[in-house]
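J.: would you be able to build a 3D model of this:
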Amino acid sequence: MKSIRKTDIFDGESVDQLAQRIIDHLLQWRCLDAFCDKQILTILDKTESTLKPLPAMLQIEHPVTIFGDIHGQLDSLIRYFDAVGYPPKVQFLFLGDYVDRGAKSLEVSLLLFCYKIRYPHVVHLLRGNHECMKMNRLYGFHEELARKRGTRMWKRYQNVFNELPLCARVGQKILCMHGGISQNCTSWESFRNLKKPNTPKTCDEGLQVDLMWADPTQDKCNAFAINQQRAISVVFGEKALTDFMKKLGLSLIVRAHEVSQDGFNFLFNRKIVTVFSAPYYCGNDTNCGAIMHISPSYEISFTVLRPRMIQTSENADVVRQMENNYKDLMAKSPDPNRGRHLTPAPIPVQPVSIPPLLAPVAPGPPIQIPPLISEMVEMKK
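T.: Coordinates of the predicted model:
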């Protein structure tokens, strides 16, 4: 009689139990080889039904930890969890771009879907531009799924992506999305009336396309202009951002979508911050990755993962460039124990002088956000 493996489908096993087994297996083995297509499709069905009732804009209360782009970098995702904690002990908001570019988009997306199934009120997933069919058809996810599971599963994934919300408000004064702001937004009613796009055409229209694609720019652009670099959506300058935030009574915009050498980047007198969570992006960028923490009292801090390369005669110039990029990032953490176990030896730290994050608000008492503090966690390639 054929024995039943631990990872085979159990009679009477609930979807929650299956999701937990997949989580445990991914954290230990970093792969899904032990699970059949039927099990993975079961997770996709449950994820879709969990996301479907959610509005296009989520309302989330702090404290919360925010991820930017992950792009299939499973090891980096797990390193962040090791550093700051796993669901449900920590509330997480993910800003999209879970797939493409990296080698383990299937594993990253399924791990997050399983966490969403297990802890739907603690793990929040937004849609990035790579969760649109026309993007993940071209930039790696389709090829990965065709190789690992077949194109039928890739098509099934698109139905799940179509149910992902597009933005989230944290408290009353912070707005988060993958891309950026839009001239198609006139009030909070615009967000309340927003529908999740469910076709390639509707992904490229109106407010939704800007929430997934728009970029801030410091070029000679005070308002909105065509995003010529991406050939879709818009770029926006400081005046457009200031007017948008004043109209909605916001203090900070948090977005992803662009690589940052430090893992995060503030613009326009700290009105907007870009968070990018994929270090050593695509294996040829020397960038750090970061996640952002918003505390119960609106303190802002970052956990930064830094790639480390073994210096050789061929890459000596790249290593020197990386080291120069990281000098200004060495800073004390608000939690001295966070991430300490991730490095074999202590990392020298020095304080970084960063002015307080200002919080201009509409009527009502202002939010006091203390000075920004960042933490460096060294990561081996």
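J.: alpha carbons only for contacts and neighbour counts from here, please
T.: Fine.
J.: next up, the contacts around residue 259.
T.: With contact set as C-alpha atoms under 8 Å, 6 or more residues apart in numbering, residue 259 has these partners: 276, 281, 287.
J.: got it, and residue 15?
T.: 42, 43, 46.
J.: can you list those in CSV and add distance to residue 95 and neighbour count?
T.: Below are the contacts of residue 15 laid out as CSV (distance: C-alpha to C-alpha, whole Å; neighbours: other C-alpha atoms under 10 Å):
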residue, distance to residue 95, neighbour count
42, 24, 13
43, 21, 21
46, 21, 20
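J.: just send those residues back as JSON lines, with secondary structure and distance to residue 26 too.
T.: Listed next are these as JSON lines, based on DSSP: H, G, I helix; E, B strand; the rest coil; distance: C-alpha to C-alpha, whole Å:
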{"residue": "42", "secondary structure": "helix", "distance to residue 26": "17"}
{"residue": "43", "secondary structure": "helix", "distance to residue 26": "14"}
{"residue": "46", "secondary structure": "helix", "distance to residue 26": "18"}
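J.: which among the residues you listed gets closest to residue 379?
T.: Among the contacts of residue 15, residue 43 lies closest to residue 379 (C-alpha to C-alpha), at 31.1 Å.
J.: Proceed likewise with the subsequent sequence, for comparison:
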Amino acid sequence: MVFLLKIDSLCFNGDYVDRGAWGLETFLLLLAWKVFMPHRVFLLRGNHESKYCTSVYGFEKEVLTKYGDKAFLLPHQRDQKGRRRIVDCVSTPSPSRYLLVLWRNYLKLEDPSMTLGLSPNKERGIGLLWGPDCTEDFLKKFNLKLIIRSHEGPDAREKRSGFGGMDVGYTIDHVVESGKLITVFSAPDYPQFQATEERFKNKGAYIVLEPPNFDNPNFYSFEAITPRPQVNPYYDYVDVIDSDEELDLVAMVTTTPDDEAVLVE
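T.: Coordinates of the predicted model:
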């Protein structure tokens, strides 16, 4: 924990669970860091932090296997003077109509492309690809120099033409007048379970930004610890391919019937 105190802030790009055997432990560790340093640890939500993905790619089964279908009760606590204390609980936020419109219209932008403009994302079966001109427009509009995103592992990048592989854990995808678009992927030797004996044996990576040149990041790659413990997968990795074709957008957010009507208009 000492190293955390030496870091100004930590930002994680989502997709903490699924397609592995230790998603629960990983997520709980990140939550512990967030509680320990709430203003310095930032946990962004990926598409796998959703009801649909966790039910298909293993996290739901992992939680039920490790904890079972149980309910836990947090009783009232008393301090040393006998005064009753109630621990605040975090309620599930109800998304606004504006958030749902954003989810419908803008979060369909799945992956970068070398083709100008927007085009259908045929590999994933859902969403759109955006070209370097879109990256330039976004950077210029918001006066930015750098975009760091994730979402694509070595298996996804293998299917993409015009881009380098995710062998070292990161790629520089767009270099435009206003700045750069970078993809970083921090899971080495991914995916953990594969239907074939061939593995990508990719490195994972993380990025360090330092002042004053935040737009010139430092990249650090690392390998998976071997040998890995022998564990069973929590999803059918043979038949469940890396595709979002049946992605349920409504399941990605907590909605009310009225909000869902906005989502599907």
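J.: how alike are these chains, TM-score-wise?
T.: The TM-score (TM-score structural alignment, normalised by the length of structure 2) is 0.62; 184 aligned residues with a C-alpha RMSD of 2.9 Å.
J.: nearest to residue 249 of structure 1 among the contacts of residue 15 of structure 1?
T.: Closest to residue 249 of structure 1, out of all of the contacts of residue 15 of structure 1 and judged by C-alpha to C-alpha, is residue 46, at 36.2 Å.
J.: quick one: that closest one from residue 256 of structure 1, how far?
T.: Shown here: residue 46 of structure 1 relative to residue 256 of structure 1, a distance of 27 Å by C-alpha to C-alpha, to the nearest Å.
J.: wait, doesn't residue 187 of structure 2 sit right on residue 204?
T.: Yes. Residue 187 of structure 2 sits in contact with residue 204 when judged by C-alpha atoms under 8 Å, with a separation of 4.9 Å.
J.: between these two, tell me which one has more neighbours.
T.: residue 204 (23 against 20; other C-alpha atoms under 10 Å).
J.: aligned to that one, what sits in structure 1?
T.: By TM-score structural alignment, residue 204 of structure 2 lines up with residue 289 in structure 1.
J.: what's the spacing between that match and residue 79 of structure 1?
T.: Counting by C-alpha to C-alpha - residue 289 of structure 1 and residue 79 of structure 1 are separated by 11 Å.
J.: so which of the contacts of residue 259 of structure 1 wins on neighbours?
T.: residue 276 (31 neighbours).
J.: trace that residue over to structure 2, please.
T.: Match for residue 276 of structure 1 (TM-score structural alignment): residue 185.
J.: excluding chain neighbours, what is closest to that match?
T.: Excluding the flanking residues, the one nearest residue 185 of structure 2 by C-alpha to C-alpha, 6 or more residues apart in numbering is residue 169, at 5.0 Å.
J.: aligned partner of the one you found in structure 1?
T.: Going residue by residue (TM-score structural alignment), residue 169 of structure 2 aligns to residue 263.
J.: tell me the spacing between its match and residue 256 of structure 1.
T.: 10 Å.
J.: what is the corresponding segment of structure 1 for the longest helix seen in structure 2?
T.: Ranked by residue count, the top helix of structure 2 under DSSP state H comes out as helix 23-36. Mapped onto structure 1 using TM-score structural alignment, helix 23-36 of structure 2 covers residues 105-118.
J.: that stretch vs structure 2, average distance?
T.: After superposition onto structure 2, stretch 105-118 of structure 1 sits on average 0.7 Å from its aligned residues (mean C-alpha distance after the TM-score superposition for structure 1).
J.: all helices of structure 1, in order?
T.: 15-29, 37-51, 74-84, 105-118, 133-136, 141-148, 151-161, 188-192, 200-203, 206-213, 238-248, 316-326.
J.: now the first one, how far from the centre of its chain.
T.: Averaging C-alpha coordinates over helix 15-29 of structure 1 and over its chain gives two centres that are 21 Å apart (C-alpha atoms, centre = their mean, to the nearest Å).
J.: surely residue 258 of structure 1 meets residue 278?
T.: No. Assessed by C-alpha under 8 Å, residue 258 of structure 1 is found out of contact with residue 278, at 10.5 Å.
J.: tell me the strands in structure 2, going along the chain?
T.: Per DSSP state E, structure 2 carries strands over the ranges 10-12, 41-43, 77-78, 84-85, 109-112, 118-120, 128-130, 146-149, 170-175, 180-184, 204-208, 218-222.
J.: any chance of TSV for these, columns distance to residue 31 of structure 2?
T.: Listed next are the strands of structure 2 as TSV, based on distance: least, C-alpha to C-alpha, whole Å:
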stretch	distance to residue 31 of structure 2
strand 10-12	11
strand 41-43	8
strand 77-78	22
strand 84-85	23
strand 109-112	26
strand 118-120	35
strand 128-130	31
strand 146-149	21
strand 170-175	25
strand 180-184	21
strand 204-208	19
strand 218-222	23
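J.: out of those strands, flag the one nearest residue 61 of structure 2.
T.: Using C-alpha to C-alpha, the strands of structure 2 put strand 41-43 closest to residue 61 of structure 2, at 22.7 Å.
J.: what sits against the match of residue 276 of structure 1?
T.: 150, 151, 152, 153, 166, 169, 170, 204, 205, 206.
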